[in-house]
Structure formats: C-alpha cells, structure tokens
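Colleague: the amino acid sequence is not available; the structure is as follows:
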C-alpha cells in the first residue's frame, strides 16, 4: 500500500489532549537567542501522528477498519428516499437495514498521496479550539459557523483550495479525532477497491452509554506511540506552525491556545506561508526524521528527570543533595573533559548529542530541539552547582513544567483488558487529562464527559 507524504501544518500538540495549539517563536541557530515556544514545537514533533460504495468525489478514509466500521451502519432516522442533509461523514448502508449492518469498503492507494496534516484533534467538533486553524486560517472565516453540520463544507472547501490555489499539488487532508482520517479529494483517481463486505460491530455493553466500541478503543489506543508501518511520512524540515508567529495565543493566560479572538489580518501570514510551502516543496528532498531525534531526547532524559525531581532520595538531611548531584554528574559525565574545565563547552556537547551533523541548522525543527536540549543541559549544570536541595528540586520542577512531556502522564500497570484513558474525542473528563488512569476497553468513559464540552453540532 502506498503511503501519504505530508506537508505539515502543525497547529499544536499535547499528545494526551491533542488540542490545536499555537504560539510565538523567535530565535535562530545554535549560539543565538533561544527559540521561544520551542517546548511546544518540540512536543508537536515528538507526538505527531501518534493516535472506505466504491466512492467518487470527496471521501473520508480511515486507516483502520475498526474506525471505518463506526460509519458502516444505518444512517440516522432519515425518511427513506430523503437525502441526509447533516453534512457529516457518509454512513455506508443499503436500502434495507433491518439488522443494523452496513457496508465496509477496503481500498489501496494507486500511488503515494501528498496530504496536508492539520495537527491536534483537528477533526474534533468542539468549541474549545479544535477547529480554529481550519475555520479561521485555512478557510478565512468564509464558512458558516458550525461543527458536525459543516464538515462536508470543510471537506469541499479544502479540496477547492487544493485544486484552485495549490494547483492540484495536494491530494487531501489528514486529521485526527479518535483515530486518524484522510479527506481525499479525488478518490476515484487515487484508490483501487480491495473488497466490500457487509459488516457491523458486535453488540456492546449497554453500560458504555453510547461510547466507543471496545474494539475501536483497542485500535485507537494502540496508536498512542505512532500509526505504525511507515504508513505516513511527515516532513519535519519544512512545516508551518502558528507557534512561529508573534500572536497572543493564550488570552487571559488560558491553558489552551486559541485563534478565535485574533483579527483575520494577523492570521493571513500563516496561510500565505502554508501556500508557499506547498507550492515550492520538493517531495524528493532528503528528510531528517526529527521525531525520531525528539524520541531519543525524551527516552534519554524522561525517567532521569522524573526521578531527580521526585524527592525519592536518602532521608538524612545532608544526603539528598549529594545523591542528586551524583546522579546529575553521571548524566553529564560523557560531555565533560577531565583535563580542561569548560562549562559552556560541556553544555554545547550535551545539547547537540543527538543533532545530525549535516542537518540544516536554520530549520524550525533543528532550532526547537536544540533549544529544548540546551535548556535541559543548562538546567542539569545549574543543579550540579546548587548548594541547597530545595532550590535544586525547584529548578528541576520548573524544567519539567516547561517540557510538559507526555511520557510523564503515561499509565503504568494496565491489564490486558484495560488502556490508559486520556480524553479521546468526544469523551473524557478533566481528570482523564490531568491524571490518566487505567480503564477497561468495554466500559470506559462512564459518566459525564466534560473535557471537550458538548459536541459542536
């Protein structure tokens, strides 16, 4: 099966909440001013893409059959012969649907697809900002306000832009709600049918209160750490993110970034730069897998930082600091020249450990990862020189707050019939966001799902 090649338009990312985020970025290559919001951009790189009747015209495609089967069911109670005007994704059904089954279509692509990836839960129909980038930037406030009811219009608008403004250089858009989906503009030209079958999910536990089928949750949560199989390749050397503009994206110190309060004129440069990227990008360019590099940084420092900041050191008053500084010395030892003391040289060697020697230093991904690793290495040196245990612990907590890595929210000890429950649109609570915990696949998210607010119809 051919794989999509993505020109990325990153709107934000915390992989556990996956809400579109946007913010300010200023900086340059190593040695210059640190890149502001590098932590947000680093996390976007680290967490991206980690959670089909023979059709014509525009179509929604799921990567996994369990996701597609959600739509392989009878439509809502629309009178027979009357078209569905809801504007939502199509449900594949026949005229006679007495047994609640529908049609599941499986296709392969005829060639590699070029797609724009809109990061975050950009297919979530929510008032909390998931659709901000699409409605305000991509569609320039030209669509009527709406969530589910405007999805068909969003798809057609995206494909119109792809054809008329981008000269057909883009085949569609990839977004995430519960699973990842592709809005494909010309499916009749891009797909070959493999098989078409009548299918339905087995009856689920009534206690699930209309939630996602357990089998879908099994599939969705198996993608927490990547969609797998190199099915999607993201270009991290050239992408557009609202973090890279001088915009007030966290009004009134809100936790979630928004675009809804900004004037259209301030958002126009984002769209212009996206168009420039699409029109000039050469898919044959050599790509650096910046996500793999971000992964190495998280794998190297994630457990160590949590352990250092946890306070789980010796109980004697004068020992914890020594224990902490000994651990920091162990982490920094590969970068220290015992014959020549050079703190800045140590920080630089530590900061560039995982950066490819010939990678473009002016790329946003390079600058973001460098800024983050330099912050980590500088903090470790500061801790090693601190003479007060409480101060050292505070420094580490501040670093962890800045990094905000998803690895620190992962559940531990889930059984085989459980998963780490985070807010997965449209279900989940604030508690699931702040303190994810193990829940059973077949009766998860019971009670009120307040994280996303009501589904935007």
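Modeller: Great, that's in hand. Here the structure is a predicted model, which is why all the values come from computation and not from measurement.

Colleague: CA atoms for contacts and neighbours, from now on please.
Modeller: Fine.

Colleague: quick one, strands of the stretch 151-300 of the chain?
Modeller: Using DSSP state E, counting those that start in this stretch, the strands found in the stretch 151-300 of the chain span residues 172-176, 180-184, 191-199, 233-241.

Colleague: okay, these in JSON lines with mean neighbour count next?
Modeller: Below are the strands of the stretch 151-300 of the chain laid out as JSON lines (neighbours: other Cα atoms under 10 Å):
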{"stretch": "strand 172-176", "mean neighbour count": "24"}
{"stretch": "strand 180-184", "mean neighbour count": "22"}
{"stretch": "strand 191-199", "mean neighbour count": "14"}
{"stretch": "strand 233-241", "mean neighbour count": "21"}
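
Colleague: would you confirm that residue 250 contacts residue 261?
Modeller: No: look at residue 250 against residue 261 with Cα atoms under 8 Å: they stay out of range, at 10.0 Å.

Colleague: those two: which has the busier surroundings?
Modeller: residue 250 (16 against 10; other Cα atoms under 10 Å).

Colleague: give the contact list for the more buried one.
Modeller: 23, 256, 257, 258 (Cα atoms under 8 Å, 6 or more residues apart in numbering).

Colleague: among those, which two are most distant?
Modeller: Maximum pairwise distance among those (Cα to Cα): 10.6 Å, between 23 and 256.

Colleague: more crowded one of these two?
Modeller: residue 23 (24 against 16).

Colleague: which non-adjacent residue is nearest the more buried one?
Modeller: residue 243 (3.4 Å; Cα to Cα, 6 or more residues apart in numbering).

Colleague: distance of residue 387 from residue 421?
Modeller: 40 Å (Cα to Cα, to the nearest Å).

Colleague: compare the two and say which is more crowded by neighbours.
Modeller: A direct count of neighbours by other Cα under 10 Å for residue 387 and residue 421 places residue 421 higher, at 26 against 12.

Colleague: pretty sure the more buried one is touching residue 432, no?
Modeller: Yes: assessed by Cα under 8 Å, residue 421 is found in contact with residue 432 at 6.3 Å.

Colleague: tell me the secondary structure at residue 420.
Modeller: Following DSSP: H, G, I helix; E, B strand; the rest coil, we place residue 420 in the strand state.

Colleague: what about the closest residue to it other than its chain neighbours, how many neighbours?
Modeller: In space, residue 420 comes closest to residue 438 once its chain neighbours are excluded; the distance is 4.6 Å by Cα to Cα, 6+ apart. Each residue near residue 438 was counted by other Cα under 10 Å, and the total is 19.

Colleague: use this one as the comparison:
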C-alpha cells in the first residue's frame, strides 16, 4: 500500500513543474509569438528551465561558456575600481577608438609581439577580438608529416587598424613593428553589458547571434555574406547611430560590430561590452574614461617561442595534425585558471538584470540538423528581436547606476544558488549513473540524498510534501526582486523538481519489495533514470577531466582552438602529444561543413 501511495504521489508532484526529459536533448521550440503581444513568459521559462539554469551557472566562467557556447542572455555587469586589464598592440599609445582589453596577461601578451608590418587581417597583428578564417587544414594525419605549429596570434586581426593604403605603423614594408604590452587599472566602478556564451568567437555556429541578429538587427542574408567574405556588410534596417564611416578590420565584420555595440552602449550609458573567446575580454569604447595606464612596455623583438605539440584552430572538415608552441600552451594554462570564475571579484554580474531569449515564447531551434543542442536566433522574426532589444534597454535603464554599483540594488546571487545545487548533486548523480554496480550501494546513496526531506514521524510519509521540500530547499530563502528573478526561479524550480522526482523514482524502484528480493532489472532501471537525468540537466561538470598533473591542463575547445574530440571528451595534456583531430569551430567560409557532436 505504501509503495502505491508513493507512486500516485509522484504523479501529483510532477504537476508542480511539468517538464519532460525528451525536451532537453534538443533546443525546444516555443509557441510562435504574436509580435506586439510578445512578453516574457513563465511557461517559456519552465520549458527552458535547464537552459536558464546553465546560463546563470556559466556566467563569467570559461568552462561552461565554452561547452554551452551559444549564449542567449545579457546582464549588467560592474567592474570595481582598481581592477587590472591588459592590451597588446604595436604602439606605445593607448587606443583612440573602441578596442579590446584582456582580463588575463597571457591573453594580451599573444598580441604584444614584434612582427612584420602589413595590412589588417594578417598574422601577428594586433588583436581585434578574434581570428579570420584560417586556411583549410590539410587532410590525412600521416605520422610522417611534421605537426603544424600553432600560435593564437597568428590568426588574430586588428580591431581598429588603418587600411592598407592609409598611413600608419602597419602600412608598408618597413622594419618590423615592435610589440607593446599595456596594463591599465580602473579608476572607478565601470558598468558594462555582459553578453554570455562564447560571444567573442567569430563563428557561423551561432556564437554571434545575440550581437548580430538582436543587437545589430541584421538578417540571415547579410550575416551569411559577412561570414563568407570576412568583410562587414552594411546591416539592413535602421542604421545604428555612430556606426557611419567605420573602418574595416577584423574577421567577420568585427570592427563594424564593435563600433555598433559601442554606439548602443553610449545610448545605454554603459562603458562597453564584456565577451568571451579563449579568455574574457572587454570591448572598451573609450580608453580615456575610467582607465589609468599603469605601465606600457615594449616587448622583446625576438622571443623564444618554445616547442611542444597540441592546439589547433578551426576551419575545415578533415583531421588536422596540430602542434603547440610553449607560448600557446601557457596561454591556454592561463585561460584555464578561469574555468570556474573570473576570480578576485573582478566583475560583479547583476543576475537580477538578466534578459534572455529563453524567457520568451520564440523559436530557438537550430536550422543545422547536426546540432539541435545549440540554440539559434536565426528563426526569430525581426519584430520579435526588436521587442527583446527594447526590453533589454528598459532593464539596463532600471538596473544600471549607483545602487547596482554599490551592491545595494537588491540583486539575487542566483549563481551562488546554482553552485549549491550543482555541488550537492552533480557528482553523486554521475556516480549513480555510471559507477555504482550494486543495488545496496544505489539504495544507500539515494537514501543519503533524500532522507533530509522525508518526515519519518508520519506513518505514511507524504511524497508530495517530501518532493516539494526537496525542490524548494535551496530556493525557499530567495525572494525575487525583478521580473528576471521570477523567471529565473521558475527555471530553477523545473531543474530541482526533476532532480527530486528522479531520485524518488529510483528510491521507489529499490524499495518496492522486501530487501533481498529485488528483481534483477531494478538496478539497470535505476541507472537509466540517472542517465536520463544527466541528459536533462546537461551540466558541463559531467565533462570534467580527472585531476591533471601540475604540468598539464584540461583542454576543451575555446575559440579559435579546439577539436571535436576535445569537445566530446576533454582531456589532460601538457602540449607534448601532438595528435590528429577534426577542428571544432565552423568559420563560415565557402564549402565548409559544420562540426558535429558524436
């Protein structure tokens, strides 16, 4: 009788936050909007609960933002006074136009090297937020072929360089240009728009969707032209103020993109945008506002680039023999220090300011059938995107300013809540799904996780009450302040409800009969429940490497480097093991095929 009551109660508990496991292996389609009536929706937030949870959990974290790289969300973010940033270029002068700042020394050092002068877009130049498409890698993988050396800077292009026919330090065949490493500190708290995911990655996979489709109002045809040519086509629709006369430069219209984003930031009274590639960066719209130069030093004209293997950029379909230099290994090591956070409170994200396409009943499906797991904005109407952008402007106007700068704006630390949930359940769920091989051990683990929520003073403990306690345990003390808080909480409730109902389902499987008489299928059935839960959650913690040695890093694809194999199974490496691999990132050049996930 007790088991039957539990089973009936399980059905009742599921009503509280309905969600099917099948929706999590693909990016879901929400009902189409009626344009003018487009509003944020609790139903949409519940439908995309795992995506909302993961977006919050990965904010300003290199690991999760690299594996779930198609960001769909924006936040107001504050950089406190006294934070150091770095910039590498070929001039001792600070940029006079919008340009980039790196959070990490290793990131900026790659672009502070001496090298041949030449036109924008060539290797060894200043960094403008990312690389243009590299040559298609050779196919094959013959062990007799020497691995190709790879440097992050070899594919980078300047953001604000002069054109080849314009005067300037890069405009001729003169002696090699010197490299300069600039270090700045913030002189007061500065507020930025944080664009999540791999938003600094110049790919045609959707990493730029929130910038090009939503913020810039471009359409698929102009974006496709931009991807194929590497040149910035003129966006259709209303021109963004301040974008007129922008110079070319950088891959896939990066210079034009930076100028357009800074024009928006000027309207919104923000300092620029925070993005991520292989390392977090800021597009700072005005270097003279809020920054003080700490030092500007010329780098050695010739550097010992070291040796070693590994690495790799994106671009084509066949296997590619890769080799890392010492500099590229140490660059990756520096970036890997930010896998779980930017560190030292260098950037404070206002989670209560979140504006996300996941909040709206719009179609985020991917037209590429190979990657249904990646959300896209390519099927969302221009009118709907404009309304989301309008909402974003309203939220920024509400959340920026002294209250959020001082931390008194009532923001909820949703990432802290997500950390508590992931910390309690992630490793145990994975252990139950993949490692446990006895019913006794499975029973002990599930009892350990659920005993907290069961009132044993009752003759027949109420399962709905127990599931609700479990679901709300980490959410009960959270008091939503903004609309974003309410929608985030709705998404989080779906996640915690699925965790709790899955665990109680396993408990039911293992306690239906008397001890010692469980059917042989009970343990495999319990493991299936846990496997399905892992698929539903899509937590990137499940892909963690085992502990690496002190000489190694756990390597994942971080634009512009990485392979399909490293995406599917991140690995420890010290860069000495050059190996074949299919480049992960799609550059959008003619004839290139999209990467796939096995």
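Modeller: Happy to help now that I have it. Just so we're clear, the structure is a prediction, and the values are computed from it rather than from any experiment.

Colleague: that older thread, residue contacts, the residue nearest to residue 23 of structure 1?
Modeller: So residue 243 of structure 1 contacts 11, 12, 21, 22, 23, 24, 25, 37, 40, 41 (Cα under 8 Å, 6+ apart).

Colleague: can I get those in a markdown table including distance to residue 301 of structure 1 and secondary structure?
Modeller: Shown next, in a markdown table, are those (distance: Cα to Cα, whole Å; DSSP: H, G, I helix; E, B strand; the rest coil):
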| residue | distance to residue 301 of structure 1 | secondary structure |
| --- | --- | --- |
| 11 | 26 | coil |
| 12 | 22 | coil |
| 21 | 24 | coil |
| 22 | 26 | coil |
| 23 | 25 | coil |
| 24 | 26 | coil |
| 25 | 24 | coil |
| 37 | 19 | coil |
| 40 | 17 | helix |
| 41 | 18 | helix |
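
Colleague: of those residues, which stay in contact in structure 2?
Modeller: On the basis of both residues aligned by TM-score structural alignment, their matches' Cα atoms under 8 Å, what survives of the contacts of residue 243 of structure 1 in structure 2 is 37, 40, 41.

Colleague: which one of these has the most neighbours?
Modeller: residue 41 (31 neighbours).

Colleague: just give me the match in structure 2 for that residue.
Modeller: Taking TM-score structural alignment, the alignment pairs residue 41 of structure 1 with residue 52 from structure 2.

Colleague: who's in contact with the closest residue in space to residue 25 of structure 1 that isn't next to it in sequence?
Modeller: In this structure, residue 25 of structure 1 finds its nearest non-sequential neighbour in residue 244, 4.2 Å apart by Cα to Cα, 6+ apart. By Cα under 8 Å, 6+ apart, the contact list for residue 244 of structure 1 reads 23, 24, 25, 26.

Colleague: next one: residue 162 of structure 1
Modeller: By Cα under 8 Å, 6+ apart, the residues touching residue 162 of structure 1 are 168, 169, 170, 171, 172.

Colleague: one step back: can I get the buried part of the contacts of residue 244 of structure 1 as one ChimeraX selection?
Modeller: To isolate the buried members of the contacts of residue 244 of structure 1 in ChimeraX, using 16 or more other Cα atoms under 10 Å:
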select :23,24,25,26
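
Colleague: export the strands of the stretch 151-300 of structure 1 as CSV, with columns for distance to residue 371 of structure 1.
Modeller: As requested, the strands of the stretch 151-300 of structure 1 are exported to CSV (distance: least, Cα to Cα, whole Å):
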stretch, distance to residue 371 of structure 1
strand 172-176, 28
strand 180-184, 30
strand 191-199, 42
strand 233-241, 16
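
Colleague: out of these, which gets nearest to residue 358 of structure 1?
Modeller: Short answer: strand 233-241, nearest of those by Cα to Cα, at 12.7 Å.

Colleague: so where is the closest one in structure 2?
Modeller: Counting by TM-score structural alignment, strand 233-241 of structure 1 corresponds to 348-356 in structure 2.

Colleague: how far apart are the matching stretch and its match in structure 1?
Modeller: Stretch 348-356 of structure 2: mean distance to aligned residues in structure 1 after superposition is 1.1 Å, counting by mean Cα distance after the TM-score superposition for structure 1.

Colleague: so what touches that stretch?
Modeller: 56, 59, 72-80, 391-392, 395-396, 399, 404, 411-415, 481-485.

Colleague: what about residue 428 of structure 2, which helix or strand?
Modeller: helix 414-434 (DSSP states H and E).

Colleague: how about the helices of the stretch 101-250 of structure 1, start to end?
Modeller: 132, 151-164, 187-190, 214-221 (DSSP state H, counting those that start in this stretch).

Colleague: comparing the ones you listed, which comes out most buried?
Modeller: helix 132 (a mean of 23; mean count of other Cα atoms under 10 Å).

Colleague: which bit of structure 2 covers that one?
Modeller: Using TM-score structural alignment, the match for helix 132 of structure 1 in structure 2 runs over residues 209.

Colleague: sorry, back to before: name the element the aligned residue in structure 2 for the residue nearest to residue 420 of structure 1 belongs to?
Modeller: Alignment note (TM-score structural alignment): residue 438 of structure 1 maps to residue 572 of structure 2. Assessed by DSSP H and E, residue 572 of structure 2 sits inside strand 571-573.

Colleague: how big is the offset of that strand relative to structure 1?
Modeller: Mean deviation for strand 571-573 of structure 2: 1.2 Å (mean Cα distance after the TM-score superposition for structure 1).

Colleague: chain center to the helix or strand following that strand, what's the gap?
Modeller: Per DSSP H and E, strand 571-573 of structure 2 leads on to strand 580-581 as the next helix or strand towards the C-terminus. Centre-to-centre, strand 580-581 of structure 2 and its host chain are 24 Å apart (Cα atoms, centre = their mean, to the nearest Å).
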